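J.: The following comprises the amino acid sequence and a computationally predicted model.
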Amino acid sequence: MSIIPSILECLTVPTPFNVGPIHIFWLKGEDGWTLVDTGPKTSDALSGIERFMQTHKFGFEDIARIVLTHQHVDHSGLAAVIAEKSGASILAHEGAVPYIERDSAFMNWHHEFFHRLYRENGVPEEMLSTVERFQEMMDMYADPAFVHGTLADGDELPGHPGWKVVYTPGHTQNHIALYCEEDGLMLSGDFLIQEISSNAFIEPALTREEERPKPLLVYRDTLCRIASMPIQRMLSAHGSEINDPKGLIQLRLQRQEERATRIAALLEEGPLTAFELSARLFPKVYKKEMPLTFSETLGHLDLLERTERVQRIVCDGIVRYQCQNK
């Protein structure tokens, strides 16, 4: 008999972001409730959580732990507030810790990394303020929160026998999902969303000594790995339930190849920077959504490089890409 209906609840709260509302999940376990993601630090999200608890007749003190699928503020923003009210522990992947705790040394490195990366890939100086706006957005929609413990691939979720942690990097390099094999059900966070493709965001490595992660390549590898699992359905953090995960994964992989092919065609005209390509691919939004469109473009250039369809050329500190046969 399935154990899911008796212990799993979903709450949808609004966010101020283009992605729309977020689903946060509640698991009732052996020692209380586990909250999977929290929503952003807004009064609407907190009110929604408080109303949910009133409806289900429990309080903050009954929350045993908060599990964060990744560090983005629509998922982690209220973690500090709820932990303070409840005494709950906060758990996340180790790679998310410096973001969630807002480690000052890491955040300085984060900003330095993006200033350099954007400059060398042709982003105009007047658009580099995007880096500072990222910090402002984090400060507005999330408080720094202490992470009490980390979760790794294959770990059993504390308090919930039968639930396992699955490491699902790509959207971020610290993304995790939760999987109940008995029911073939995954709480997939932003790993896979029915209505929209999950952007594989460019991020710095955790230390200056490591090479830049290539998130789209990592994401594609993760998609293939997850497609091999006997997952029957996914409950994402956004949008509707996914009832054919394997089919959706194949569609996402195909669309990525199609975009890569389109970029290769644009490079037939001559060498271009990642920023110039993003302007051609996303002419209506590349300025307003620069970090997103830049990540999307550079990720596909990484894919084209791996398959030896394009090559990098560097002149005067600026990176451009050209077709391999040029």
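T.: Nice, I can see it.
J.: rest of the way, CA atoms for contacts and neighbours
T.: Fine.
J.: Summarise which helices and strands the lengthiest helix in the chain is packed against.
T.: Across the chain, the longest stretch assigned as helix under DSSP state H is helix 245-266. Secondary-structure packing of helix 245-266 (3 or more CA pairs under 8 Å, 6 or more residues apart in numbering; DSSP states H and E): helix 215-227, helix 274-281, helix 290-306.
J.: For this structure, just list every one of the helices.
T.: Listed in chain order, the helices of the chain (DSSP H) span 4-7, 43-55, 73-76, 79-86, 97-100, 104-120, 130-141, 215-227, 245-266, 274-281, 290-306.
J.: Of those helices, which stretch is the most buried?
T.: Neighbour counts (mean count of other CA atoms under 10 Å) averaged over each of the helices of the chain peak at helix 73-76, with a mean of 27.
J.: Check it against this one:
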Amino acid sequence: MDRITLGNDEFEGRNNVYVLLDEETDDLALVDTGVSAPDIRADLEDGLAARGYGLEDVDDIVLTHFHVDHAGLAGEIQAESDATVFVHEADAPLVEHDPEAMTELDERRRELLDVWGVPAEATAELLSILDGTREIDGKPADATPIEDGTILEVGGRTIETVHAPGHAAGLCCFEIVDGGDGGDGSEAFVGDAILPVYTPNVGGADVRVDRPLEQYLETLRTIVDRDYDRVWPGHRDPIDEPTDRALAIADHHRDRTERVLDVLEEHGPADPWTVSAHLFGDLSGIHIVHGPGEAFAHLDHLHHEGVVSLEGGEYRLIESDVDLEEIVGTIE
């Protein structure tokens, strides 16, 4: 798979932009774009130039989700090339920088930070970083919405959209069903659905997602059921055993659920911020929302399963003898 790696100072590692090219027609497509920053844009331009192309030659852009490290340059590329920008309908308004959608996201984040018990000083630190636009940086793009099952013909490839929510409401995998290596459905672009080193954040990375852990576990089941031979993630190197990786991430969340239960049993009722402190220690930067968001995702799941109650913003353990296989589910 032809990819260009771009800088990213976040913990997930270097971003991947995948280049799809039909050499007969010169039809050029990109899967994701990287951060909107002069040095990152220059790296992308250099990568395309080494292949004999420029940003103006891009015909299609396929976005796995709206986060700035994946969609940031889409609008700039589209302005130069008139490329079609495909993104799931849930994320399209954010890629377009729709004022209403951006305001709703910002207000929802502020509301949940308060509900999760995040202290005022930590909230102020986070918002000074985000400033309401951290996740939606760059030039707006005119987005073409897609949904689960949408078939795209881009860069000489036929790819099928597989909605994979959890980390983001509109996150999608794109299964390669025709053209080039892996053209039999055995490979896919997966964005941040699964990553080779870290587990994608659930709960804080996109506060619009309802029942985030439940939705993410279903995404992992989808990846296991499709049993890909190899997948191409949004960060770092390809994953050669994606089924095993998805199962390992599911085990990770089962273990984390157990740790959350241990916190409540040992320390009594607590809000997500307090639980996250026991799980992760002191938090700063973007982790101020990722930490309690992750704790909330697990507490919320336990609440819906009747294991904990929610009173006055605090979660209280009401059932100590818990079958984690039944609560979190088994993915096989």
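T.: In hand now; what should we look at? Just so we're clear, the structure is a prediction, and the values are computed from it rather than from any experiment.
J.: where does the TM-score land?
T.: TM-score of the superposed chains, computed with TM-score structural alignment, normalised by the length of the first structure, equals 0.88; 308 aligned residues with a CA RMSD of 2.1 Å.
J.: what number of residues lie near the equivalent of Ala88 of the first structure over in the second structure?
T.: Counting by TM-score structural alignment, Ala88 of the first structure lines up with Ala83 in the second structure. Residues contacting Ala83 of the second structure under the criterion other CA atoms under 10 Å number 25.
J.: For Ala83 of the second structure, give me its contacts.
T.: Ala83 of the second structure makes contact with Val58, Asp59, Asp60, Ile61, Ile77, according to CA atoms under 8 Å, 6 or more residues apart in numbering.
J.: same check, this time on Val87 of the second structure
T.: Val62, Leu63, Thr64, His65, Phe66, Ala143, Thr144, Pro145, Ile146, Gly170.
J.: ditto for Leu105 of the second structure
T.: Leu105 of the second structure sits next to Val207, Arg208 when contact means CA under 8 Å, 6+ apart.
J.: could you check the distance from it over to Asp206 of the second structure?
T.: As for Leu105 of the second structure, its distance to Asp206 of the second structure is 8 Å (criterion: CA to CA, to the nearest Å).
J.: mind checking what Arg109 of the second structure lines up with in the first structure?
T.: With TM-score structural alignment as the criterion, Arg109 of the second structure pairs with Phe114.
J.: Excluding sequence neighbours, find me the nearest residue to its match.
T.: Setting aside the residues directly before and after it, Phe114 of the first structure is nearest to Val131 in space (CA to CA, 6 or more residues apart in numbering), at 6.8 Å.
J.: so that neighbour makes contact with His115?
T.: Yes. Using CA atoms under 8 Å, Val131 of the first structure is in contact with His115, at 7.1 Å.
J.: Roughly how far does the equivalent of Ala227 of the first structure over in the second structure sit from Arg211 of the second structure?
T.: Under the alignment (TM-score structural alignment), Ala227 of the first structure maps onto Val224 of the second structure. Distance of Val224 of the second structure to Arg211 of the second structure, given as CA to CA: 20 Å.
J.: Nearest to Glu156 of the first structure, out of the helices of the first structure?
T.: Among these, helix 4-7 comes nearest to Glu156 of the first structure, with 16.0 Å by CA to CA.
J.: which helices and strands sit right next to that closest one?
T.: strand 22-29.
J.: Which secondary structure elements does the strand it packs on sit against?
T.: helix 4-7, strand 8-13, strand 32-36.
J.: Show me what it is in contact with.
T.: Residues contacting strand 22-29 of the first structure (CA under 8 Å, 6+ apart): 7-15, 33-39, 74-75, 159-160, 236-239.
J.: So the match of Arg109 of the second structure is in contact with Glu132, correct?
T.: No. Contact criterion CA under 8 Å: Phe114 of the first structure and Glu132 do not qualify, at 10.1 Å.
J.: residues contacting whatever residue of the first structure lines up with Val31 of the second structure?
T.: Counting by TM-score structural alignment, Val31 of the second structure lines up with Val36 in the first structure. Applying CA under 8 Å, 6+ apart, we find Val36 of the first structure in contact with Ile24, Phe25, Trp26, Leu27, Ile66, Val67, Leu68, Thr69.
J.: Go again with 10 Å.
T.: By CA atoms under 10 Å, 6 or more residues apart in numbering, the residues touching Val36 of the first structure are 10, 23-27, 65-69, 75-76, 91, 177-178, 187, 189, 237.
J.: Could you do Asn174 of the first structure as well?
T.: By CA under 10 Å, 6+ apart, the contact list for Asn174 of the first structure reads 68-71, 92-97, 152, 167-168.
J.: Just the ones of those residues in strands?
T.: Here DSSP state E is the test, and the contacts of Asn174 of the first structure give Ala92, Tyr167 as lying in strands.
J.: quick check, nearest of the contacts of Asn174 of the first structure to Glu125 of the first structure?
T.: Gln71 (27.5 Å).
J.: if you skip the residues just before and after it, what's nearest to the closest one?
T.: Sequence neighbours aside, Ala96 is the residue nearest to Gln71 of the first structure in space, at 5.6 Å (criterion: CA to CA, 6+ apart).
J.: With Gly268 of the second structure instead?
T.: Arg316 (6.8 Å).
J.: related to what we said a few turns ago, residues in the second structure aligned with the longest helix of the first structure?
T.: Using TM-score structural alignment, helix 245-266 of the first structure lines up with residues 242-263 of the second structure.
J.: okay, now the closest residue to Leu8 of the first structure other than its chain neighbours: neighbour count?
T.: Excluding its sequence neighbours, the residue lying closest to Leu8 of the first structure (CA to CA, 6+ apart) is Leu27, at 4.8 Å. Burial of Leu27 of the first structure is recorded as 20 neighbouring residues (other CA under 10 Å).
J.: From Glu125 of the first structure, how far off is Leu27 of the first structure?
T.: Distance, Leu27 of the first structure to Glu125 of the first structure, by CA to CA: 47 Å.
J.: now Gly29 of the first structure
T.: Distance of Gly29 of the first structure to Glu125 of the first structure, given as CA to CA: 51 Å.
J.: now Leu253 of the first structure
T.: Separation of Leu253 of the first structure from Glu125 of the first structure (CA to CA) stands at 34 Å.
J.: Between the two ends of stretch 130-137 of the second structure, how far is it?
T.: 10 Å.
J.: Give the aligned equivalent of Cys167 of the second structure in the first structure.
T.: If you look again at residue 167 of the second structure, you'll see it is His, not Cys. Matched to the first structure by TM-score structural alignment, His167 of the second structure sits across from His171.
J.: Please look at that match and Ile193 and confirm they touch.
T.: No. If you go by CA atoms under 10 Å, His171 of the first structure and Ile193 don't touch, sitting 11.1 Å apart.
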